[in-house]
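Participant: Got a predicted model here, sequence first, then my questions.
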Amino acid sequence: MTPLGIGIIGCGVISDIYLQNAARFPQLSLRAVADLRPDAAQARAQDHGIDALTPDALLARDDIDIVVNLTVPAAHLEVGLAALRAGKHVYSEKPLAVSMAEGRQLADMAAARGLRIGCAPDTFLGGAHQTARALVDAGAIGRPVAGTATLMLAGHERWHPNPDFYYQGPGAGPLFDMGPYYITELVNLLGPVQQVSAMAARAHHSRIIATGPRAGQPVAVDAQTHVAGVLGFASGALVQIVTSFDVRAHMHSPLELYGTDGSLLIPDPNRFDGTVMLSGAEGWQPQPMTHAHGDDNHRGLGLADMAQAIADDRPHRASGDLALHVLDVIESLLEAARTGRTLPLSTDCARPDAVAPLTPAPEAA
């Protein structure tokens, strides 16, 4: 296929890996970057030999087919709508938006204009997670009936020089920040969620920045920083989920699935690699990696799949429908925690198509 032109808006911390990886995917041709901070855009552009523009100038470029929206979550709606109005497809960092109302605006405009929305995370397309998906689909654990999803950290102020948006305003907190990795992977493995229940708490009302020019400064905390819930899947499986910025240390694995015939340990869904463990007659056994992109940080894989899907006229896997459903799960968990009720989901989505295994695949364990 002829590569599609890519323009990136938002030159923060996450932009560097997208810029590095763009050259790895033949479906993509990186054209320009933009940021409201001209110095940030210029620094990224200089590092990668591309143009640094204003956001408006980038949207006006005829050689840009997909705008990659790497702004902070609160700006996802404004930047996404502007890109769609300019006739560009949009691929966004997670979450799709900070509310279902905003997410629906993006989905509705894209549908009205015949454009596509894609959204991170795309880690579920990585080798470890597609290996786990293949094992589930092959019946290796029988019928999945339950599971756990555990993200527990001490907080991003330890490493991020400007962590305010993790704790303040719409889209703040661990469920919005890290929950999309876990929920997206679970939808990849089990299909859509049907209902949720939850409780939530906040351990601290301020945090101290530990690094960068603002080290030692406090950051006010408005968000719920520990959310514990249960996801009821349409398939019948029940999965306990915890996302927290209030835990210093723990011994839980990131993802576990329990079936009628066995169990799976699944690696960190914020990564593409790791070892899948399957329980059997002889206890836990590591499983061979059966799929590609399990050896590195391949962020942008979902963007490349979206570009290829546009060329092939097929659905892309890290889709707007999937991201909107994940956003629905997040918003519903927080509302369930606020009201003390079990809530039905307002959206549905197709389970993303599985990725083909490597040929030839490694021998099964």
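Facilitator: Yep, it's here.
Participant: From now on I want contacts and neighbour counts done on CA atoms only, so please keep to that.
Facilitator: Will do.
Participant: which of the residues in stretch 200-220 are buried?
Facilitator: 200, 202, 207, 209-210, 219 (16 or more other Cα atoms under 10 Å).
Participant: To clarify, my last question referred to stretch 152-167.
Facilitator: Those would be 152-153, 155-157, 160-167, for stretch 152-167 by 16+ other Cα under 10 Å.
Participant: In helices, which of the residues you listed appear?
Facilitator: Of those, the ones assigned to helices by DSSP state H are 164-167.
Participant: could I get these as a markdown table with distance to Leu115?
Facilitator: Shown next, in a markdown table, are these (distance: Cα to Cα, whole Å):
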| residue | distance to Leu115 |
| --- | --- |
| Asp164 | 33 |
| Phe165 | 29 |
| Tyr166 | 30 |
| Tyr167 | 33 |
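Participant: try this one side by side with the last:
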Amino acid sequence: MTKTKIGVIGTGSISDVYLSSPQKFLNYEIAGVADINVERAQEQAEKHQIPFSGSVSELLEKEDIELVVNLTIPAAHKEVSIKALQAGKHVYSEKPLATTCNDGLLVMEEARRLGLHVGTAPDTFLGAGLQTCRALLDQGVIGEPVGASAFMLGRGPESWHPNPEFFYKQGAGPLFDLGPYYLTALISLLGPVSQVASMNRVTVPEREITSEPFAGTKIKVEVPTYVSSLLQFSTGISASFITSFDVWDTKLPKIEIYGTKGTLLVPDPNEFNGPVYFMNNETTGWQEADLVSSYTDNCRGIGLADMLRGIKEGRPYLCSGDLGLHVLEVMEAILESSDKKRFLELETNCRRPERLTGFQYQD
């Protein structure tokens, strides 16, 4: 198999799992890594035995690199992605695609203008847990879906993250940081969203970092930290969706889907594994489903590998830029709906991703 050479821009904490991903996926290799901090890029290149490290501009000049993985902070996603496209590279971006829907549209329009491809994380919905849920829905195990609920409830990252300030700035918060996992999962299971309504608040306007090395530093909160929304899907299904950094603890499920014959308990959409439980009018209590694949460990990079396969075969890939743009508009509309105190119709659309099949994976 001919391996596509890719470059990685951004060497923060998420980069390790991407830089080690070629050990699992057979159709690409990492030919270079870059960062605004060139020394950090060099350290990661040495750690993962990558042949090139340097500045962003130096990486984009390398002709052998066909695709760039954008792992920069959210505020830089649009700028870096567009620069990569203008350098003739396909782009696979960490979530979100950009921090505003308009910026996301600019990325997608530039890709179309140049005849290039854009993919976007998260790819956790391609893991065994959520793919099993998709199979159960397709089999009609809970009948026709009629509704859903989703909860991302936690206390915020200032007690454990080494540099948590950006989580409370524009383009982050509980909705933009972890919401893409939940929304991508819901869209992969139920289809695109047609309209939203929301009520949001900033509970604590200033937070204090308690983790090192910035313990004692105050953070001015710029985004809502309790976001309570209602989603309607194009199929007519509705879902309650709450994300928060204001909750000390909870026993609520991550996601549940309710059908005419039963209920499906969906595992954490931030993970690739299960367990998956369901009950219906023919079972006695909850049943644990057998997982449909072996993709249960941290498989970040599987969406990239599928994208490269899709480009080569001329078929749609599952972690598409259109999906990422739709997720971005849903999140933006959730914030705007609260400000305007009314339902908002979505303008973007996307294909409901097919199930992942026929994929080569190396344990």
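Facilitator: Now that the structure is in, tell me what you want to look at. Keep in mind the model is a prediction, meaning the values are calculated, not measured.
Participant: Once they're superposed, tell me the TM-score.
Facilitator: For these two chains in superposition, a TM-score of 0.96 is obtained (TM-score structural alignment, normalised by the length of structure 2); 356 aligned residues with a Cα RMSD of 1.1 Å.
Participant: who's in contact with Ile6 of structure 1?
Facilitator: Residues near Ile6 of structure 1 by Cα atoms under 8 Å, 6 or more residues apart in numbering: 28-32, 64-68.
Participant: what do you get if the cut-off is 6 Å, keeping everything else the same?
Facilitator: For Ile6 of structure 1, the contact set (Cα atoms under 6 Å, 6 or more residues apart in numbering) comprises 29-31, 64, 66.
Participant: again, but for Ala323 of structure 1
Facilitator: Leu96 are the contacts of Ala323 of structure 1 under Cα under 6 Å, 6+ apart.
Participant: And it, how close does it get to Glu185 of structure 1?
Facilitator: 11 Å (Cα to Cα, to the nearest Å).
Participant: Could you save the contacts of Ile6 of structure 1 as TSV and add columns showing secondary structure, distance to Gly114 of structure 1 and neighbour count?
Facilitator: Compiled in TSV, the contacts of Ile6 of structure 1 are given as follows (DSSP: H, G, I helix; E, B strand; the rest coil; distance: Cα to Cα, whole Å; neighbours: other Cα atoms under 10 Å):
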residue	secondary structure	distance to Gly114 of structure 1	neighbour count
Ser29	strand	22	19
Leu30	strand	23	22
Arg31	strand	23	20
Ile64	coil	16	21
Ile66	strand	13	28
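Participant: quick one: which of these is nearest to Gly142 of structure 1?
Facilitator: Of all those, Ile66 has the smallest distance to Gly142 of structure 1: 40.5 Å, by Cα to Cα.
Participant: before we move on, the earlier item: show me which of the buried residues of stretch 200-220 of structure 1 is closest to Ala86 of structure 1.
Facilitator: Once Cα to Cα is applied, the member of the buried residues of stretch 200-220 of structure 1 that ends up nearest Ala86 of structure 1 is Val219, at 36.6 Å.
Participant: Which residues does stretch 295-304 of structure 2 contact?
Facilitator: With contacts defined as Cα under 6 Å, 6+ apart, stretch 295-304 of structure 2 is touched by 123, 127-128, 272-273, 319.
Participant: now do 8 Å
Facilitator: Residues outside stretch 295-304 of structure 2 that contact it (Cα under 8 Å, 6+ apart) are 17-18, 21, 24-25, 92, 119-124, 126-129, 271-274, 318-319.
Participant: hmm, back to that, tell me the one of the contacts of Ile6 of structure 1 nearest Leu189 of structure 1?
Facilitator: For these, the nearest to Leu189 of structure 1 is Ile66 (28.0 Å; Cα to Cα).
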